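*Asks:* I'd like to go over a predicted model; first the sequence, then the structure.
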Amino acid sequence: MAKRISMIDLFAGCGGMTSGFIAAKGYKPVMAVEWDLHAAATYAANFGESHMKWGDIALVEDGDIPQADVIIGGPPCQGFSNLGTRDVNDPRNKLWKEYIRFVRHARPKVFVIENVDRFLKSSEFALLQAEVDGGLLEGYELSHGLLLAANYGAPQRRKRAIVIGSRIGKIPLPEQTHGQGTPLGLKSWRTVRDAFAGKQLLDQPVTTTLPASKATFFGMQVPGIFKSEDLHIGRTPTALSLRRYAHIPPGGGRFDLPEELLPNCWKNKPTGTTDVMGRMRWDEPSVTIRTEFYKPEKGQYLHPQWEPEFEGYRVNRPITHREAALLQTFPDSFLWCGTKIEIAKQIGNAVPPVLAEAIARHIKPYIRATQ
């Protein structure tokens, strides 16, 4: 048997990237680092507590960093995300330097950075390139670009910046495996319908709360451990919200609302923010699943079921946590810890496991060739 490829996951979140690498077979996590307790607990519930370092990455001593074949992870992106401050001096943007510190000490053959698309145009990425060109990462070669998750089997139009660094020869980005329609040699995009198929998802969930259970990780008590089925939880929208939802067809949004149902903030803003209060389409990938997918006013997050001639068969609610996790391609066996809000953050911040799996499968032969 081939020796398993050792890996470190930094800024690991709930483990979406680790999930994909493990699904690709042949990888073994030897360390993961995550500062958020609930996300670290979710990671530990799925992949083990012993190698998860919960806390500030800067507090991990150089001598405690193990050797590894691969380092993966995405330094927090709020500082330069389109949704953030775009402040180059934002201290959150400096966490990528911790990633570099781990690369220096673990000496992986390959490292993979995942981030928002804006990362490739940021000062931080320019500095990363400078470290490769005669700096702390000399000897590594970079490949980088934007990957659309739908092109790799996720039922979601999520665009992410991917950087592959290698000291065993330049490794290109993986070729896409899926495409819109029926492109030659490619599989068709997976859709919302594909993601939900066979999952026995109730149109109206029977509860708005998670089970009352607790688990202990790192000596701390957290809500959990929850199965994927436990995440199919509803909300209690107001009568006004339900009236609004009923007017939105698949692919529609706030511009489909009649005048009397428009809040003043939308009445006074006749252009822009076209996807808010939007409804998904069954036979297309979803929009990007963000951390507040349970709020229709934040994006196109209404359930896709809507019959124009039959008002009785319109599912007038946002997608549930369970449905969001399916659109992110988390496996049915995945376990969760945290409150509803914390789990939503974990889902929205994660790398879709099938995208991570595609990257893991792609880089594996290059690493195997050196063993």
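*Replies:* Thanks, I have the structure now.

*Asks:* switch to C-alpha atoms for all contacts and neighbour counts from now on
*Replies:* Fine.

*Asks:* Val33 should be in a helix, yeah?
*Replies:* No: using DSSP: H, G, I helix; E, B strand; the rest coil, the assignment for Val33 is strand, not a helix.

*Asks:* From Val70, how far out is it?
*Replies:* In this view, Val33 and Val70 are 14 Å apart by CA to CA, to the nearest Å.

*Asks:* neighbour-wise, which of these two wins?
*Replies:* Neighbour comparison, Val33 and Val70: the larger count goes to Val70, with 27 against 22 (by other CA atoms under 10 Å).

*Asks:* From Ile164, how far out is that one?
*Replies:* 10 Å.

*Asks:* okay, and the common contacts of these two?
*Replies:* Both Val70 and Ile164 are contacted by 110-112, under the criterion CA atoms under 8 Å, 6 or more residues apart in numbering.

*Asks:* I'd like these as JSON lines, with distance to Lys345, neighbour count and secondary structure appended.
*Replies:* JSON lines is the format used below for the shared contacts of Val70 and Ile164 (distance: CA to CA, whole Å; neighbours: other CA atoms under 10 Å; DSSP: H, G, I helix; E, B strand; the rest coil):
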{"residue": "Val110", "distance to Lys345": "28", "neighbour count": "27", "secondary structure": "strand"}
{"residue": "Phe111", "distance to Lys345": "25", "neighbour count": "26", "secondary structure": "strand"}
{"residue": "Val112", "distance to Lys345": "22", "neighbour count": "22", "secondary structure": "strand"}
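
*Asks:* Format those residues as a markdown table; extra columns: distance to Ser19.
*Replies:* Output for these, formatted as a markdown table (distance: CA to CA, whole Å):
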| residue | distance to Ser19 |
| --- | --- |
| Val110 | 18 |
| Phe111 | 16 |
| Val112 | 15 |
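
*Asks:* between these, which is closest to Arg104?
*Replies:* Comparing these against Arg104 with CA to CA picks out Phe111 as the nearest, at 11.0 Å.

*Asks:* For that closest one, give me its contacts.
*Replies:* By CA under 8 Å, 6+ apart, the contact list for Phe111 reads 70-72, 103, 164-166.

*Asks:* go again using 7 Å as the cut-off
*Replies:* Contacts for Phe111 (CA atoms under 7 Å, 6 or more residues apart in numbering) come out as 70-72, 164-166.

*Asks:* here comes the other one, which I'd like you to weigh against the first:
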Amino acid sequence: MEHLVNSKVKEIELSGIRKFFNMVADYENVISLTIGQPDFTTPNHVKNAGVTAIQHDFTTYTHNAGFFELREAACQFVSKKYGLTYSPENEVIVTVGASQAIDCTFRTLLEEGSEVILPSPVYPGYEPLIKLAGGVPVYVDTTENDFKLTAELLASYITEKTRCIVLPYPSNPTGATLSNEELEEIANLLRGKDIFVLSDEIYSELVYNGTHNSIASYLREQTIVINGLSKSHSMTGWRIGLLFAPHSVAKHLLKVHQYNVSCATSISQKAAYEALTIGMNDAEEMKTAYKERLDYVYDRLVKMGFDVIKPNGAFYLFPSIKKFEQTSFEFALSLVEKAGVALVPGSAFSTYGEGYVRLSYAYSMEQLIEAMDRIEDYLKSL
């Protein structure tokens, strides 16, 4: 009966990140720096809020967009943190993680043949959702531009079929961020055009120098902002995302969300309320630790001779391995087999990621020190 499966589903593949993670899972004594998951536990006060929600029987459906106080807290959070103004009544939706928010956005905005511009190398989760919604991903090579999509680079890729541009900053896999000036230039380029911006800001609380700024500050009516608590509050398994959009668009996004999941998990919503209010600054402690790890790993990689750009956000490094004259998959597999360290092949992040590997430093300093020692020994053997 497989021949009856939707052809679009058959054409997409599992994430290259997960495929490589699964491939090396059976190797013994491997330090895996592959998965983008904080190694911190969810803050205790947030966990307690979830327990209290269960004990008080907050276990029924909520409003499709999330219970009002949470939506209000979400709007206050992005207002205080990033200067964005959204109405809790009709301009924010609580989703099942940022991934579901992205899916809802593409299914709401795209029609068959709609083009979506992606700065590449890029998180592999966008392309399958674009294709399932009938869209066409259009990749822009940013490898010669410090992994940044700028207005100058973007302009030549816009066509009459362009429906959406994805701005995933801070970036997975590169950690790149855009300056206020760069965001404003993109906004000026797009203003008045029939083009949406999907601004994926899931790493917004993990910016090391300066503060995060959103293109919604400059292009509100054309922008859908996606955020969530997975990275900022180490709540990956709680599955809480936040989707902000002008009411004229949000009312349609809500329809797709409603028929997809009805609402986000009520218990997780209560924990999210605690995180966005009492825990508004919970990410600060994690960010301090990540910055220390970033400085350490970056310095070690540079001393080993890697060509690597020091990122300003997220918790990834994306060093080039082109000098070793191996594909990214060959290099990553050899590193596992001979050094016991797992990194993600850059090819998992589109063809423009070939020649690089992604290293997540969302791991303990002890693991990172050992991993760097092993990589250094491996390079000496080449």
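*Replies:* Looks like it came in fine. Keep in mind that this is a model prediction, so the values were computed, not measured.

*Asks:* Got a TM-score for the two of them?
*Replies:* Laid over one another, the chains give 0.34 as their TM-score (TM-score structural alignment, normalised by the length of structure 1), with 190 aligned residues with a CA RMSD of 6.0 Å.

*Asks:* tell me which residues in the strand or helix carrying Ala332 of structure 2 are buried?
*Replies:* Counting by DSSP states H and E, the element that carries Ala332 of structure 2 is helix 328-339. The neighbour-count check on helix 328-339 of structure 2 (16 or more other CA atoms under 10 Å) flags 328-329, 331-336, 339 as buried.

*Asks:* swap in stretch 37-48 of structure 1?
*Replies:* The neighbour-count check on stretch 37-48 of structure 1 (16+ other CA under 10 Å) flags 37-47 as buried.

*Asks:* Those residues into JSON lines, with extra columns for secondary structure and distance to Asn349 of structure 1?
*Replies:* Formatted as JSON lines, the buried residues of stretch 37-48 of structure 1 follow (DSSP: H, G, I helix; E, B strand; the rest coil; distance: CA to CA, whole Å):
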{"residue": "Leu37", "secondary structure": "helix", "distance to Asn349 of structure 1": "15"}
{"residue": "His38", "secondary structure": "helix", "distance to Asn349 of structure 1": "13"}
{"residue": "Ala39", "secondary structure": "helix", "distance to Asn349 of structure 1": "10"}
{"residue": "Ala40", "secondary structure": "helix", "distance to Asn349 of structure 1": "13"}
{"residue": "Ala41", "secondary structure": "helix", "distance to Asn349 of structure 1": "15"}
{"residue": "Thr42", "secondary structure": "helix", "distance to Asn349 of structure 1": "13"}
{"residue": "Tyr43", "secondary structure": "helix", "distance to Asn349 of structure 1": "13"}
{"residue": "Ala44", "secondary structure": "helix", "distance to Asn349 of structure 1": "17"}
{"residue": "Ala45", "secondary structure": "helix", "distance to Asn349 of structure 1": "18"}
{"residue": "Asn46", "secondary structure": "helix", "distance to Asn349 of structure 1": "17"}
{"residue": "Phe47", "secondary structure": "helix", "distance to Asn349 of structure 1": "18"}
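
*Asks:* Met52 of structure 1 against Val30, yeah?
*Replies:* No: taking contacts as CA atoms under 7 Å, Met52 of structure 1 lies outside contact range of Val30: 8.5 Å.

*Asks:* Looking at the two, which one has more neighbours?
*Replies:* Of the pair Met52 of structure 1 and Val30, Met52 is the one with more neighbours under other CA under 10 Å, namely 23 against 17.

*Asks:* For that one, give me its contacts.
*Replies:* Here Met52 of structure 1 is in contact with 31-33, 44 (criterion: CA under 7 Å, 6+ apart).

*Asks:* okay if I get the residues you listed as TSV plus distance to Asp9 of structure 1?
*Replies:* Listed next are the contacts of Met52 of structure 1 as TSV, based on distance: CA to CA, whole Å:
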residue	distance to Asp9 of structure 1
Met31	6
Ala32	5
Val33	6
Ala44	12
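
*Asks:* if I look at Lys97 of structure 1, how far off is Asp194 of structure 1?
*Replies:* 39 Å.

*Asks:* and Tyr296 of structure 2, how many neighbours?
*Replies:* Tyr296 of structure 2: 16 neighbours (other CA under 10 Å).

*Asks:* scratch that, Pro119 of structure 2 is what I was asking about
*Replies:* By other CA under 10 Å, 24 other residues sit near Pro119 of structure 2.

*Asks:* tell me the contacts of the nearest residue to it once chain neighbours are set aside?
*Replies:* Residue nearest to Pro119 of structure 2 in three dimensions, not counting chain neighbours: Val140, with 4.9 Å by CA to CA, 6 or more residues apart in numbering. Contacts for Val140 of structure 2 were tallied using CA under 7 Å, 6+ apart; they are 118-120.

*Asks:* from those, which is closest to Leu183 of structure 2?
*Replies:* Distance to Leu183 of structure 2, by CA to CA, is smallest for Pro119 among the contacts of Val140 of structure 2, at 13.8 Å.

*Asks:* what helix or strand does the closest one sit in?
*Replies:* If you go by DSSP H and E, Pro119 of structure 2 is part of strand 115-120.

*Asks:* after that strand comes which helix or strand?
*Replies:* helix 126-132.

*Asks:* what helices or strands is that following helix leaning on?
*Replies:* Judged by 3 or more CA pairs under 7 Å, 6 or more residues apart in numbering; DSSP states H and E, helix 126-132 of structure 2 is in contact with helix 7-11, helix 97-109, strand 136-141.

*Asks:* Now render these as TSV, adding distance to Ala187 of structure 2.
*Replies:* Formatted as TSV, these follow (distance: least, CA to CA, whole Å):
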stretch	distance to Ala187 of structure 2
helix 7-11	33
helix 97-109	19
strand 136-141	18
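
*Asks:* Those: which one's closest to Asp200 of structure 2?
*Replies:* Taking those one by one with CA to CA, helix 97-109 is closest: 8.2 Å.

*Asks:* List the contacts of the closest one.
*Replies:* 95, 129-130, 133, 226-228, 239-243, 252-253, 256-257.

*Asks:* re earlier: may I ask which two of the contacts of Phe111 of structure 1 are separated the most?
*Replies:* Applying CA to CA across the contacts of Phe111 of structure 1, the maximum distance is between Ile72 and Ser166, 12.1 Å.
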